[in-house]
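J.: next comes the sequence, and after it the predicted model I'd like to discuss.
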Amino acid sequence: MSSDERRDSLADQAAAWVPPWQRPTAPSPAPETGDLGSSAPPEGPEPTKISGDPERAAESAAADVPPVETGGGEGKGGRGSSAKGAAGRRRGAAAPEPPPELDDAELRGALEAILLVVDEPVSELILAQVLEQPAERIGPTLDEIAAGYTAAGHGFELRRAAGGWRLYTRPEYATYVERFVLDGQSVRLTQAALETLAVIAYKQPVTRSRISAIRGVNCDGVIRTLVSRGLVEECGTEPDSGAFLYRTTTMFLEKLGLNSVDDLPPLAPFLPDDVEELADATR
């Protein structure tokens, strides 16, 4: 074959060549069982065979290779983006820095400032959360503040009440405080209300019928008054009778300056000597 004929043949083959990614796919035929070492060739155009010219063979081989996406630093899904994502995850998973710890003087001042504006006893846990300080530092610091007020002889004191801490005026100055606050106007509980409140405080939780039996009179109206003033509240029902149970509230502890009902004074010193005889007589 002459060189002109060979060039014409290569041109025809190049024009008829189809890229691999555009070729139709067809299922591979099952291999013939007769000959274990042979199988039917796949359908489709035969690969171009180029001989004689090395340069044309190299060009044809290069054209037959599909483009390959490389994992560059800027490419999607590349190694560079994976490294950036891993670095971002590491930065995001870093633990936040703990808040700075206040020195003793600053912690003392912050606690005093908060205690001056509270309108009800505040717990040590809430103070620790607000100041972002360890809870174990709050209690000892409050004890030091309370001891300092007492030693200095201030007209107020810091003490525990209703499960928290609050500033109170000292009992020895109560008459002056009442004169300033009340200015001649006083709202006091009646004797019946005080007796009913005492029964609930020492017998809680207790039903209305039990309170009436102890006092010997009907106490429904008095209990409603105590509930409306926030000193007594309902706390469920009795399992047997379904009657409402009553107990004292946090306001009751706050008004009396008690931390819990366990701080109530014992009743034994106030009972008469013949209390057992009186109890037998009423049966």
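T.: In hand now; what should we look at?
J.: okay, CA-based contacts and neighbour counts for the rest of this
T.: Noted.
J.: could you point out the longest helix in this protein?
T.: Ranked by residue count, the top helix of the chain under DSSP state H comes out as helix 135-152.
J.: what residues does that one touch?
T.: By CA atoms under 8 Å, 6 or more residues apart in numbering, the residues outside helix 135-152 that reach it are 108, 111, 124, 125, 127, 128, 156, 157, 158, 159.
J.: looks to me like the last one is in a helix.
T.: No - looking at residue 159 with DSSP: H, G, I helix; E, B strand; the rest coil, it is strand, so not inside a helix.
J.: what are the ranges of the helices in the chain?
T.: So, for the chain - with DSSP H - the helices run 3-16, 54-63, 79-92, 104-117, 124-131, 135-152, 174-182, 191-203, 208-215, 220-228, 250-256, 275-281.
J.: this is the comparison structure:
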Amino acid sequence: MDFLQNHIEALIFCSPNPIKVIDIKTCLSEMFNADVPDEDIAGALQRLEEKYTAEEYSFQLYKAGGGYQFLTKPAYQASIGIMLKQQSKKRLSTSAMETLSIIAYKQPISKTEIENIRGVNCDYAVQKLLDKNLIEITGKADTIGRPMLYGTTPKFMEYFGINDLNELPVPKEFTTETDTTSTIGENTDLKETDVQPQQE
């Protein structure tokens, strides 16, 4: 069923974010005006994965953020690294990374709780993370003032190339609300210099 494989390939290429199997199925079912079996979609995805393992391709099909997308292969990290260095201003700052680390491990968490851990005002870092769609407001706390609570988004998992929050590095000492900024950097293994996003 090469035509099905080709349609799925096109959907993955066109999608700006990892596309989930259910979304692929919905698109195909509407296009063909008939239900497309899950096993046919799974088979096509497997053939695509095998196809792009060939050395003639500089990219490969990966599963990340609960969906599928094409990403460049590790062998081309050097050239990509040069490009990323030139675009370093787009990377997260240390402050944003520390704030994101706290939210990832403590969510749902309020800004006040984040600031108690970091020891500094986090307004700018939180806003930057919201702008990049790496975190979102998940609700309000049942405490005085009903402060907003923050949590990570699917974009966060895509950014770091994981499929589930359980895949985050296990912190060595991240048990109390009195952890310092240095503890966040040294013990969560989620430092800007150590954890880099998957590159498209």
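T.: Cool, the structure landed. Worth saying up front: this structure is predicted, and the values here are computed from it rather than measured.
J.: where does the TM-score land?
T.: Overlay of the two chains. TM-score (TM-score structural alignment, normalised by the length of the second structure): 0.73; 169 aligned residues with a CA RMSD of 2.5 Å.
J.: what angle separates the longest helix of the first structure from helix 104-117?
T.: Per axes from the mean of the first three to the mean of the last three CA atoms, to 10 degrees, the angle that helix 135-152 of the first structure makes with helix 104-117 is 80 degrees.
J.: now do the buried residues in helix 135-152 of the first structure.
T.: By 16 or more other CA atoms under 10 Å, the buried positions in helix 135-152 of the first structure come out as 138, 139, 141, 142, 145, 146.
J.: what angle do that helix and helix 124-131 make?
T.: Put simply, helix 135-152 of the first structure runs at 100 degrees to helix 124-131, going by the same axes, to 10 degrees.
J.: that older thread, now the buried residues of helix 135-152 of the first structure as TSV including distance to residue 119 of the first structure?
T.: As requested, the buried residues of helix 135-152 of the first structure are arranged in TSV below (distance: CA to CA, whole Å):
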residue	distance to residue 119 of the first structure
138	19
139	20
141	21
142	17
145	19
146	18
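J.: which two of these have the greatest separation?
T.: In these, two members sit farther apart than any others by CA to CA. They are 138 and 146, at 12.3 Å.
J.: how far does the longest helix of the first structure sit from its chain's centre?
T.: Averaged C-alpha coordinates place helix 135-152 of the first structure at 29 Å from its chain's average position (CA atoms, centre = their mean, to the nearest Å).
J.: now check residue 92 of the second structure against the first structure: what is it aligned to?
T.: Residue pairing (TM-score structural alignment): residue 92 of the second structure is matched to residue 189 of the first structure.
J.: so what's its match up against?
T.: Residue 189 of the first structure sits next to no residue when contact means CA under 8 Å, 6+ apart.
J.: distance check, it against residue 80 of the first structure.
T.: To residue 80 of the first structure, residue 189 of the first structure is 79 Å away according to CA to CA, to the nearest Å.
J.: do residue 197 of the first structure as well
T.: With distances taken as CA to CA, residue 197 of the first structure is found 76 Å from residue 80 of the first structure.
J.: of these two, which one has the most company?
T.: Applying other CA atoms under 10 Å to residue 197 of the first structure and residue 80 shows that residue 197 carries more neighbours, namely 22 against 15.
J.: name the nearest residue to residue 133 of the second structure, ignoring sequence neighbours.
T.: Take residue 133 of the second structure and drop its neighbours on the chain: the residue closest to it by CA to CA, 6 or more residues apart in numbering is residue 155, 6.4 Å away.
J.: was I right about that neighbour contacting residue 131?
T.: No - between residue 155 of the second structure and residue 131 there is no contact under CA atoms under 8 Å: 11.6 Å.
J.: from the contacts of helix 135-152 of the first structure, pick the one nearest residue 208 of the first structure.
T.: residue 159 (33.5 Å).
J.: what's the match for that closest one in the second structure?
T.: Residue 159 of the first structure maps onto residue 62 in the second structure, by TM-score structural alignment.
J.: what do you get for residue 139 of the first structure?
T.: Using TM-score structural alignment, the partner of residue 139 of the first structure in the second structure is residue 42.
J.: what about residue 158 of the second structure, distance to residue 37 of the second structure?
T.: Residue 158 of the second structure is 27 Å from residue 37 of the second structure, where distance means CA to CA.
J.: higher neighbour count, those two?
T.: Taking neighbours as other CA under 10 Å, residue 158 of the second structure and residue 37 compare with residue 158 leading, 23 against 10.
J.: right, I'll leave it there.
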